[in-house]
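Peer 1: From the sequence below, what's the structure:
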Amino acid sequence: MRASRLVTLLLLLQNRGRMTARQLAEELEVSVRTVYRDVEALAAAGIPLYGDAGHAGGYRLLDGYRTRLTGLTGDEAQAAFLTALPEAAAQLGLGEALTTARLKLDAALPTALREHAGRIRQRFLLDAPGWYGDADRAPHPHLAAVATAVWERRAVLLRYRRWRAPEEIERRVEPYGLVLKAGRWYLVAGGASGLRTYRVDQILGLRLLTEDPSTAPPAGFDLAEHWRAHVADFRARLHTGEALVRVTAEGARRLGLTRSGGDEWTEARVPIESVEHAHGEFLRLGADVEVLAPAELRERIAATVRKLAARYDAS
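Peer 2: Now for the predicted structure:
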């Protein structure tokens, strides 16, 4: 651990120039006292760095000195592909490796390109999770085990919660890849039931089957291509029905509809995924929508509204 920290400290000074002990401590997430000890260790090892006293002082390397410790480790190479997703890297246990990999990549770049890369990091940021998702919570406890199975091509015994009966199932699956979509992790895996996608936060239990031989995806399998096809199929199945509704101007706006006239109420046909899903979606619009058809959806919303009216009237 300390050797890794010393390399990181050295790369920080090489990439950024003069840094105070406090700045280094914040970057390395250690105490200032620890920075002092690390600097002494580097100096004793023959690294040409020195400190300047005073308010504008700090540590820096001798002009012209560049370390050659820029080769990436296995973890750092994996983390390098997640440089735009630091939160994802942290959830996979690669946060520290990502930091070191980025420093090594910076150190290997010519000065002009390193400055350009720095400007990009200052001006652009990718924040993948949606506003109202729950992606800010702690990573799922089984994510690390799933990632291990993917890295090592190991089959797992999966206990999983799904939406249809039976709600809890157990399957032996062969993990082929992990996908991060809108702040949620999905496992793409093969098994007796074919190629399936599993939400990692719905995994109830997982056991790595180390006694099984290593697994491999089918010939020609491409994770990105598979995911694009999966998303396209999901969208094709998303809206298989239709509802006839009356909406106010506000309701039309919230549904993303273009109004055909200036009347207060407008009739429109809206694609729906299912009666169950549409029930919740239309209730969110409150008095700005009236469902005319299908009858099942209208009756279900009416029943819910009666229950709500009775509850609030009683209270």
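Peer 1: going forward, measure contacts between C-alpha atoms and count neighbours the same way
Peer 2: Fine.
Peer 1: what residue lies at the spatial centre of this structure?
Peer 2: By CA atoms, centre = their mean, the chain has its centre lying nearest to residue 183, at 4.2 Å.
Peer 1: Is the nearest residue to that one once chain neighbours are set aside in a helix, a strand, or coil?
Peer 2: Excluding its sequence neighbours, the residue lying closest to residue 183 (CA to CA, 6 or more residues apart in numbering) is residue 129, at 4.1 Å. Look at residue 129: counting by DSSP: H, G, I helix; E, B strand; the rest coil, its state is coil.
Peer 1: Please verify my assumption that residue 129 contacts residue 180.
Peer 2: No - counting by CA atoms under 8 Å, residue 129 stays clear of residue 180, with 9.3 Å between them.
Peer 1: With neighbour numbers in mind, choose between those two.
Peer 2: Remark: of residue 129 and residue 180, residue 129 carries more neighbours, 16 against 13, as counted by other CA atoms under 10 Å.
Peer 1: one more to line up against the first:
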Amino acid sequence: MRASRLVTLLLLLQNRGRMTARQLAEELEVSVRTVYRDVDALAAAGIPLYGEAGHEGGYQLLDGYRTRLTGLTADEAQAAFLTALPDAAAQLGVGEALVTAQLKLRAALPTQLREHAERIRQSFLLDAPGWYGEADPVPHLPVVADALWSRRAVLIRYLRWRAPEEIERRVEPYGLILKAGRWYLVAAGPSGIRTYRVDQILEVRMLDEEFAVPDAFDLAAHWSSSLADFHARLHTGEALVRLTPEGVRRLGVTASGDGAAQDGWTETRVPIESIGHAHGEFLRLGADIEVLEPVQLRDRIAETVRTLAARYEA
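Peer 2: Coordinates of the predicted model:
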């Protein structure tokens, strides 16, 4: 552990230049006294660094010195692909490795490129979750990720929406996907390749059984196909509606063959999930939409509007 900390301290000085003992202690999450000991150890090992006292003082390396300790460990290499997702890296259990990987990557770059990379890091942030709702707890994600990296099967106890709600299943992890702040596991099981919500995993145990992902499997292509299939099964109906220009913009649809009417309204057909779901979605558009078909949906919206009118008149 100390050896790793000494390397991190050295890389911090190489990347950032002069730093005080307190700044180093905050970065390394140790005491100032520990920093003093670590600096002495580096100096005893022949590292050309020196310290200056005073308000503007601190530790720094001699000009021109660059460490060759820039090789990445397996964890750091994995974390390097998550540099824009610090929260995701922490959930996967490689948060500390991410910090070290970033330091090593910057240390390996020429000065001009390192400054450019630092500007990018300071100017770009990816915030994956949506605005509403807190992130789902995923206590079993590190174990699932570990099994994925090591290509070992897992035994999961999983909570699903249909009966039987709790199932136990042996699966082979093929990939992890972070979608809108929610983690999904793509894995092969007794019924083929399926997608599991990681927050719905109640228990997981890594097995000693190793497996190989088929050469023909492509995670991105599989996920794209799964999403297309999901939307196809989700929108099983259709509604004929009239929209104002604002309604067209908010619903994000194009006109049907009938085109726009003379009064400025656009008539078009849109896919719907169900009468109940469409009822709620269309009411959000207020007076910018008129439902023509199906009759059940039109009648249901009309009844809601009459109820609201009576309530507000009262």
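Peer 1: Return the residue of the second structure aligned against the residue nearest to the centre of the first structure.
Peer 2: The alignment partner of residue 183 of the first structure in the second structure, by TM-score structural alignment, is residue 181.
Peer 1: quick one: its match from residue 216 of the second structure, how far?
Peer 2: Counting by CA to CA, to the nearest Å, the gap from residue 181 of the second structure to residue 216 of the second structure is 28 Å.
Peer 1: Would you map the helices across the first structure?
Peer 2: Counting by DSSP state H, the first structure has helices at residues 2-16, 21-28, 32-44, 74-80, 86-91, 95-108, 111-123, 143-152, 223-238, 249-255, 275-283, 295-314.
Peer 1: which of the ones you listed is buried the deepest?
Peer 2: Across these, the average number of neighbours (mean count of other CA atoms under 10 Å) peaks for helix 95-108, which reaches a mean of 21.
Peer 1: which outside residues touch it?
Peer 2: The list of residues contacting helix 95-108 of the first structure from outside it, by CA atoms under 8 Å, 6 or more residues apart in numbering, reads 8, 11-12, 14-15, 69-72, 75-77, 79-80, 82-83, 86-87, 89-90, 114.
Peer 1: Stretch 244-255 of the first structure now?
Peer 2: Outside of stretch 244-255 of the first structure, the residues within contact range by CA under 8 Å, 6+ apart are 258-259, 264-270, 285, 288-294.
Peer 1: Check whether the residue nearest to the centre of the first structure really touches residue 128, as I assumed.
Peer 2: Yes - with contact defined as CA under 8 Å, residue 183 of the first structure reaches residue 128; the gap is 6.0 Å.
Peer 1: Tell me the residue in the first structure aligned with residue 170 of the second structure.
Peer 2: By TM-score structural alignment, residue 170 of the second structure lines up with residue 172.
Peer 1: since we're on the nearest residue to that match once chain neighbours are set aside, how many residues are nearby?
Peer 2: Nearest non-adjacent residue to residue 172 of the first structure, counting by CA to CA, 6+ apart: residue 157, 4.5 Å away. Using other CA under 10 Å, residue 157 of the first structure is surrounded by 15 other residues.
Peer 1: Residue 152 of the second structure too?
Peer 2: By other CA under 10 Å, the residues close to residue 152 of the second structure number 20.
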